[in-house]
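Asks: here is a sequence together with a model predicted from it:
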Amino acid sequence: MGFLSALGRVLFAFFFLFSAWQEFNAFGVDGGPIAKVYGTKVDFLKDRATSYLGVEVPAVEIKHVVAAGIALKGVGGILFILGSSVGAYLLLLHLVIITPVLHDFANYSNPEFLRVFTQDLALFGTLLFFLGMKNSIHIRQSKKRSPKSKKN
């Protein structure tokens, strides 16, 4: 069972690690092609937040956003392979930020956005399942009584 669990973590984390590797290789000086995609979405969110809040939202450099995404996926993926809850939380943080921003299917008619949005929801659910199982194992183990020594 331990081997299958480790293999499953490696295969699951490969999704994030491969994506981070591709973005890292294409990063360049300006953040790469993903920066152009992020740029339009971040500008849209900035304009929307400014109109709702009535306060100017500070500018964010897109290449820093891309670098943070690469770091979350890379470090989170490696820690997840090692079985760390921190890795799962980093991947959850990445999905919470990226999913509604990049895959905003409600504002676009392209069915690809809905497909990728539901894929991210499945990944999110898998990470929650992993964290729930990890926590339940620790709770079960802490409830077991330690053998008491008999007194003569």
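Replies: Arrived safely, thanks for sending. Numbers count the residues shown, from 1 in each chain.

Asks: C-alpha from now on. contacts and neighbour counts both.
Replies: OK.

Asks: taking the centroid of this protein, which residue is nearest it?
Replies: residue 91 (2.7 Å; CA atoms, centre = their mean).

Asks: structure two is appended below for comparative analysis:
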Amino acid sequence: MGFFSFMGRVLFASIFILSAWQMFNEFGVDGGPTATELAPKVSHFRELIGSKLGVNLPEIQIKQLVATSTAIKGIGGVLFVFGSSFGAYLLLIHLLCATPFLYDFYNYHPAQPEFSSLLHEFLQNVALFGALLFFIGMKNSLPRRQIKKKAPKSKTV
């Protein structure tokens, strides 16, 4: 059972590790294509929050955001392979922060062609989030091995 559990974690984490590796290779001077795709979405988010709350949010450095996302995915994925709950928490944080920005299906009308593909990717990330929650729940519910103390022998007279 241990081998299959390890292989499952490797296959699951490969999504994040390979994505982080690709983002690292494409990073370049400007943050790569991920930064180009993310910049208008973050700008739209800043304007939306600023108009709703009446405050100006600080400027967000897209290149730094992409580098942080790459590091969290890579480190979290590698730690998750070895069964670390901390790695699962890192991946949860990444999914929680990145999914609403990257897959903003709610900004499109259902008749638009982008809507269905963004909704599909959004739901896929929600499923990954659920799988990570399941992993953490199972990890916390398993009793840890306790060292058995030998019962003291009664002395005979």
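Replies: That came through, no problem. Everything quoted here is computed from the prediction, not taken from an experiment.

Asks: TM-score for the pair, please.
Replies: Once the chains are laid over each other, their TM-score by TM-score structural alignment, normalised by the length of the first structure reads 0.93; 149 aligned residues with a CA RMSD of 1.4 Å.

Asks: ok so, going back, and the residue nearest to the centre of the first structure, how far is that from residue 77 of the first structure?
Replies: 7 Å (CA to CA, to the nearest Å).

Asks: ok, now residue 2 of the first structure?
Replies: 18 Å.

Asks: neighbour count for the two, which is higher?
Replies: Set side by side, residue 2 of the first structure and residue 77 show more neighbours around residue 77, with 28 against 7, by other CA atoms under 10 Å.

Asks: leaving out chain neighbours, which residue sits closest to that one?
Replies: Closest residue to residue 77 of the first structure apart from its sequence neighbours, by CA to CA, 6 or more residues apart in numbering: residue 13 at 4.8 Å.

Asks: contacts only, for that neighbour.
Replies: 77, 78, 80, 81 (CA atoms under 8 Å, 6 or more residues apart in numbering).

Asks: repeat that for 7 Å
Replies: 77, 80, 81 (CA atoms under 7 Å, 6 or more residues apart in numbering).

Asks: how much space separates the first one from residue 148 of the first structure?
Replies: Same thing as residue 77 of the first structure. 41 Å.

Asks: likewise for the second one?
Replies: From residue 80 of the first structure over to residue 148 of the first structure the distance is 36 Å, taken as CA to CA.

Asks: give me the more crowded residue out of the two.
Replies: When residue 80 of the first structure and residue 148 are compared for neighbours, residue 80 comes out ahead with 24 against 6, by other CA under 10 Å.

Asks: in what helix or strand does the more buried one lie?
Replies: helix 62-81 (DSSP states H and E).

Asks: in the second structure, which residues correspond to that helix?
Replies: The alignment of helix 62-81 of the first structure onto the second structure (TM-score structural alignment) covers residues 62-81.

Asks: buried stuff in the biggest helix by length in the first structure?
Replies: Taking DSSP state H as the criterion, the first structure has its longest helix at helix 111-143. Across helix 111-143 of the first structure, burial judged by 16 or more other CA atoms under 10 Å covers 113, 114, 116, 117, 120, 123, 124, 127, 130, 131.

Asks: what's it packed up against?
Replies: Here helix 111-143 of the first structure touches helix 85-102, going by 3 or more CA pairs under 7 Å, 6 or more residues apart in numbering; DSSP states H and E.

Asks: next one: the residue nearest to the residue nearest to the centre of the first structure when sequence neighbours are not counted relative to residue 70 of the first structure, how far apart?
Replies: Once flanking residues are discounted, residue 91 of the first structure sits nearest to residue 76: 5.4 Å by CA to CA, 6+ apart. Look at residue 76 of the first structure and residue 70 of the first structure: by CA to CA, they are 10 Å apart.

Asks: thanks again, I'm all set now.
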